[in-house]
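Enquirer: fold the following for me, if possible:
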Amino acid sequence: MNWLIAILLLCLGGCLWGLGSANRDEVIGLLEQMLAVGLLLVVLFIGHQILLEILFLAIAIWLPKARSGLSLSLPPANRDDVLIPF
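Expert: Okay, here's the model as predicted:
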């Protein structure tokens, strides 16, 4: 896949993502966002654009890690709710 097609697909995916975020109908908006993610995956996995792959790998490494072992904040004792920790 050449760079022009990859950039065109990424721009189309960006437009679809923007339309999906601005759409008032949640189902259609989610569908547009899923199509945008599909276009991104096509560019990454079929196009073999190494620069894009390195960029997204760097973004994934930069994301904060999930912390394990966080304690639950318990509600006040004077409530009638039952807390069942999982």
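Enquirer: only C-alpha atoms from now on, for both contacts and neighbour counts.
Expert: OK.
Enquirer: show me where the protein has helices.
Expert: Secondary structure of the chain (DSSP state H): helices at 3-22, 26-45, 50-62.
Enquirer: what angle sits between the last one and helix 26-45?
Expert: By that I understand helix 50-62. Angle, helix 50-62 to helix 26-45, by axes from the mean of the first three to the mean of the last three C-alpha atoms, to 10 degrees: 120 degrees.
Enquirer: one more, so I can put them side by side:
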Amino acid sequence: MTDEQYRHESLNVLREIRDGQQAILAQLSAQRTLAEEQVARSRDKVDESIGLQKLALQRQRTIALIAVPGILACIAAIAYLVLRYF
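Expert: Predicted coordinates:
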């Protein structure tokens, strides 16, 4: 193999390496874009979940404010009836 052929072969190998690296970089860029989209969707889902949890806690407090006094009134009425008739 002559010196010129060796250089030509080396140049071809370097070009193949460069082309392979460019393809890998394009794939990595696509994967990064996909990962960023997934992170954004995940954040949206977490925000939605937190909002629903806050809403559930508000409803729970409202129900507790209504139900607890009602239950206590029923217990007091039962206690009154038990004490009055026994």
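Enquirer: overlay them and tell me the TM-score.
Expert: Once superposed, chain against chain, the TM-score is 0.27 (TM-score structural alignment, normalised by the length of the first structure); 28 aligned residues with a C-alpha RMSD of 2.5 Å.
Enquirer: dump the helices of the first structure into CSV; add mean neighbour count as well.
Expert: Below are the helices of the first structure laid out as CSV (neighbours: other C-alpha atoms under 10 Å):
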stretch, mean neighbour count
helix 3-22, 16
helix 26-45, 17
helix 50-62, 11
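Enquirer: excluding its backbone neighbours, what's nearest Ile28 of the first structure?
Expert: Excluding its sequence neighbours, the residue lying closest to Ile28 of the first structure (C-alpha to C-alpha, 6 or more residues apart in numbering) is Gly20, at 7.1 Å.
Enquirer: does that neighbour touch Val27 like I think?
Expert: No: Gly20 of the first structure lies out of contact with Val27 (C-alpha atoms under 8 Å); the separation is 9.2 Å.
Enquirer: geometric centre of the second structure: which residue is closest?
Expert: With distances taken as C-alpha atoms, centre = their mean, Ser42 lies nearest the centre of the second structure, 3.2 Å away.
Enquirer: now it: which helix or strand?
Expert: Ser42 of the second structure is part of helix 3-85, with elements assigned from DSSP states H and E.
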